[in-house]
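>>> sequence first, then the predicted structure, then my questions.
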Amino acid sequence: MLKQSAKLTKTVLLSGMLAASSAAIAQEEMQYGITPPQVNAQTYILMDYYSGAVLAALNPDQRQYPASLTKMMTSYVVGQALRQGKIHNTDMVTIGESAWGRNFPDSSKMFLNLNQQVSVQDLNKGVIIVSGNDASVALAEHTSGTVLNFVDTMNQYVQQFGLKNTNFTTPHGLDDPNQYSSARDMAIIGAHIIRDTPEEYKIYAEKEFTFNKIKQPNRNGLLWDKTMNVDGMKTGHTSQAGYNLVASATNPSNMRLISVVMGVPTYKGREVESKKLLQWGFANFETLKTLEANKEVSEQPVYYGDEGSVKLGVLQDSFITVPKGKKAELKARYELDNKYLQAPLAKGQVVGKVIYQLDGKDVAVVNLQAMQEVKEGGFFGNAWDWLVLTVKSLF
């Protein structure tokens, strides 16, 4: 277990402590002096999926036209509706005027015909694999009744994810002055798709889709690259947006990276720049499991409670990302928010933090949580605890 000194903190080596951990972690832009590659994009980001660490970035919060990257949120909304049983893959959708393929000339589409009956499963593939604007409208109407309602749900998830530079006005992503996103926000949306809708994410790896006897390839050319294991995600392009690509890949160590490039000048360039980032990330960093869910880090006394102590740890696994070869140098300490813990405490309540340090710098923080509920104690016990704390406060 991590130890704590009388001053609330103590640094200890993590040797042998590395296990597993998650979303409670805060690990932002990393300052390790490792120069990222030159990337020809208006904005980009490279993020570790498990730790959330940003390994490299250029203008990551700059608002851009997302183009068809918008469909990532469209597919997320659909994936959640499927999980919740609001819609089903076997539902047959009648294609109306608004989703008719003829309404989207000179843009990507599934080639839906008016009054055609199409399954939700096929429409979903039409959105993800071939970036169908027509399929996006058809799914939006089927899922939420109207496109307006669907877009409202998209923006509810924007708020839920804490995205600061994203607003959607359409389910397909054709340019609109009020529709924008950023490289950082798109990486976060991508991570949510992988984590929250794994069945949905499998579709992103499919290389082609045939509908109405029309065979179309997935526009993410990195799926065919045999030098790396790319299994998603999404391309986007309009004249104002330039060429965009969100890509995700894993390596043999089960590290997963998400790259986003936006505003690349050429079709092929978005693949070239994304590959640069992914290969650089895998070559220079590794992701380590740190705190394991429900595994005790420390046990601390509790005052005014029906229990005399509480176990502290994390309720979800967490990870951190460090430069390769630095694992043995990683140190950690924990700090409590208050010197003396007092009931009531709810299970999962944040009572402190674990801070990871490398080369004398803090590189990541994980919330330290109460692993059990501690209710308020009785009158006599509370009176004794008051006396104990009063005496301690004198020293």
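Perfect, I can see it now. If you're wondering where the values come from, they're calculated on a predicted model, not measured in any experiment. Numbering: from 1, shown residues only.

>>> use CA for all of it now, contacts and neighbours both
Fine.

>>> which parts of whichever strand or helix holds residue 80 are buried?
Under the criterion of DSSP states H and E, residue 80 resides in helix 70-83. Residues 70, 71, 72, 73, 74, 75, 76, 77, 78, 79, 80, 82 are the ones in helix 70-83 that count as buried (16 or more other CA atoms under 10 Å).

>>> in CSV, list the residues you listed along with distance to residue 223.
Compiled in CSV, the buried residues of helix 70-83 are given as follows (distance: CA to CA, whole Å):
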residue, distance to residue 223
70, 20
71, 18
72, 17
73, 21
74, 21
75, 19
76, 20
77, 24
78, 23
79, 22
80, 25
82, 26
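
>>> related to what we said a few turns ago, quick check: next helix or strand after the helix holding residue 80?
By DSSP H and E, the next helix or strand past helix 70-83 is strand 92-94.

>>> how distant is that following strand from the center of its chain?
32 Å (CA atoms, centre = their mean, to the nearest Å).

>>> contact partners of that strand?
Contacts with strand 92-94, where a contact means CA atoms under 8 Å, 6 or more residues apart in numbering, come from 115, 116, 117, 118, 119, 120, 138, 142.

>>> am I right that the last one is in a helix?
If I follow you right, that is residue 142. Yes - counting by DSSP: H, G, I helix; E, B strand; the rest coil, residue 142 falls inside a helix.

>>> put this beside the first:
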Amino acid sequence: MLAFLRRSLVAALLLPALSLPVRAQSIETAARQAIIVDHASGQVLMEKNADEMMVPSSMSKLMTVYMVFDKLKSGAWKPGDRLPVSETAWKRHYKSEGSLMFLPVNSTATVEELLKGVVIQSGNDACSVLAEAYSGSEEAFAEEETRKSRQIGLTHSIFKNASGWPEPGHLMTARDLSVLSRRLIADFPEYYPLFSQMEFVFNGIKQGNRNPLLYSTPGADGLKTGHTAAAGYGLAASIKRGNRRIIMVLNGMGSMKERAEESRRLTEWAFREWETYALFKAGEEVIPDAEVWLGQAGTVPLLAKGGLEVTMQRRNRPEMKVTTIYNGPIAAPVKAGQEVGKIVVTAPGMVPVEVPMVAAADVEKLGFGGRMSTAFKRILWGKKG
């Protein structure tokens, strides 16, 4: 591994250039808005109008699911809690042409049933029942969704209802949906398997999961489709193969067939053309002998503070550069775990990746006599202290 490293002491002039964003290598798509992201690293593999405000249709139900998962994880709700189906929630949807769980008015359903109704059946009525139980009204719930979305990293989304039913101002971006998808998987691994359930029967009515990738694409295990006349056909998807998982958000396609074919095509492209490379494990030695100035030991090993993995196009792997940056010699005293530099990885088409380097051990400062002797030797002979 050290053969790949180039040491750079006092390399401040490099830092502005390394911090500039790099656009991912793109591939054409029929979607009006699209983004594909590596789940672990956040590396964008492709994007098209990813920050354009768009009608998300039922893909915005993912935010409702996030809110309910959070409620369950906190212990405030239990899967078996029964929630009432109010006349208000029932009337909002019973004459609409949208997807329904077919909840009877003035009945009850468990939180678990309602979640399955949202995720598998895309039930707008189930969303309204959950929203009313959560905030008292769907309008108040939508406001809470918008506030919560900012807290978890969604920068542009605005929610007007819990279901994604067309309403002026109910808008998201493809990038926000990718962030939300990553957060659902990372924050709620215990609940996420719900997204891969193929069918659900409620009130004697069996409905299948609308995610086309679940039926045709190896490794697909979530998340949510969407469709309205204004938005076209969309999909927020997650596909895991081996140790790699990608998140894909597409919107604005012309038909269910185009959505299924385009999502499969882009999935295969992402796994065929891109790879994740593990460079360092957390705590792995990067530099064995970084020089220490005026220390009781003349050197100290430097370690990678966290694991370092990068995702890039396979064809760019030969051009990858791994650089260590620290100001040396490192002035004593040095404490184990002290951050003293960083590793920077660059490659064409990839945003630079950085991970801190830390000292592996304590190095105490020399006493007065030792410091004077070291300084004298350096003056006379240039000897390292």
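Arrived safely. Note that the structure is a prediction, hence the values are computed from the model and not measured.

>>> max pairwise distance over the contacts of strand 92-94 of the first structure: which two?
Farthest pair in the contacts of strand 92-94 of the first structure (CA to CA) is 115 and 120. Separation: 14.8 Å.

>>> of those two, which one has the most company?
Each of residue 115 of the first structure and residue 120 has its neighbours counted (other CA atoms under 10 Å); residue 120 has more, 23 against 13.

>>> now for the aligned partner of that one in the second structure: which residues touch it?
In the second structure, residue 120 of the first structure lines up with residue 111, judged by TM-score structural alignment. Going by CA under 8 Å, 6+ apart, residue 111 of the second structure touches 77, 78, 79, 80, 81, 82, 83, 130.

>>> ChimeraX command to pick out the buried ones of the residues you listed?
The following ChimeraX line selects those of those that are buried, judged by 16+ other CA under 10 Å:
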select :77,82,83,130
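
>>> the aligned residue in the second structure for residue 96 of the first structure - nearest residue in space that isn't next to it in sequence?
Using TM-score structural alignment, the partner of residue 96 of the first structure in the second structure is residue 86. In space, and not counting its chain neighbours, residue 86 of the second structure is closest to residue 106: 5.5 Å by CA to CA, 6 or more residues apart in numbering.

>>> so what's the one you found up against?
84, 85, 86, 87.

>>> element containing it?
Going by DSSP H and E, residue 106 of the second structure is not in any helix or strand.

>>> buried stuff in the lengthiest helix in the second structure?
Using DSSP state H, we find that the single longest helix of the second structure is helix 256-273. Residues of helix 256-273 of the second structure classed as buried: 256, 259, 260, 262, 263, 264, 266, 267, 270, 271 (neighbour count, 16+ other CA under 10 Å).

>>> so where do the strands sit in the stretch 1-150 of the second structure?
Secondary structure of the stretch 1-150 of the second structure (DSSP state E, counting those that start in this stretch): strands at 5-9, 33-38, 44-48, 82-84, 108-110.

>>> can you tell me what part of the first structure the longest one aligns to?
Mapping strand 33-38 of the second structure onto the first structure (TM-score structural alignment) gives residues 43-48.

>>> residue 339 of the second structure: which of the contacts of residue 111 of the second structure is nearest?
Proximity of the contacts of residue 111 of the second structure to residue 339 of the second structure (CA to CA) peaks at residue 77, which lies at 41.7 Å.

>>> quick check: the gap between the counterpart of that closest one in the first structure and residue 96 of the first structure.
Here residue 77 of the second structure is matched to residue 87 in the first structure, going by TM-score structural alignment. Distance of residue 87 of the first structure to residue 96 of the first structure, computed by CA to CA, to the nearest Å: 18 Å.

>>> which residues sit in contact with the equivalent of residue 220 of the first structure over in the second structure?
Alignment note (TM-score structural alignment): residue 220 of the first structure maps to residue 211 of the second structure. Going by CA under 8 Å, 6+ apart, residue 211 of the second structure touches 222, 223, 224, 225, 235.

>>> please repeat the previous calculation with a cut-off of 6 Å.
Contact partners of residue 211 of the second structure, counting by CA atoms under 6 Å, 6 or more residues apart in numbering, are residue 225.

>>> same check on residue 41 of the first structure?
262, 263, 264.

>>> ok, 8 Å please
261, 262, 263, 264, 265, 273.

>>> so what corresponds to the first one in the second structure?
The pairwise alignment with the second structure assigns residue 261 of the first structure to residue 250, based on TM-score structural alignment.

>>> correct me, but residue 321 of the first structure touches residue 53?
Yes - under the criterion of CA atoms under 8 Å, residue 321 of the first structure makes contact with residue 53 at 6.4 Å.

>>> name the SS class of residue 181 of the second structure, please.
helix.

>>> that one maps to what in the first structure?
Checking TM-score structural alignment: residue 181 of the second structure goes with residue 190.

>>> my guess is its match meets residue 72, correct?
Yes - Residue 190 of the first structure is within contact range of residue 72, at 7.2 Å (criterion: CA under 8 Å).
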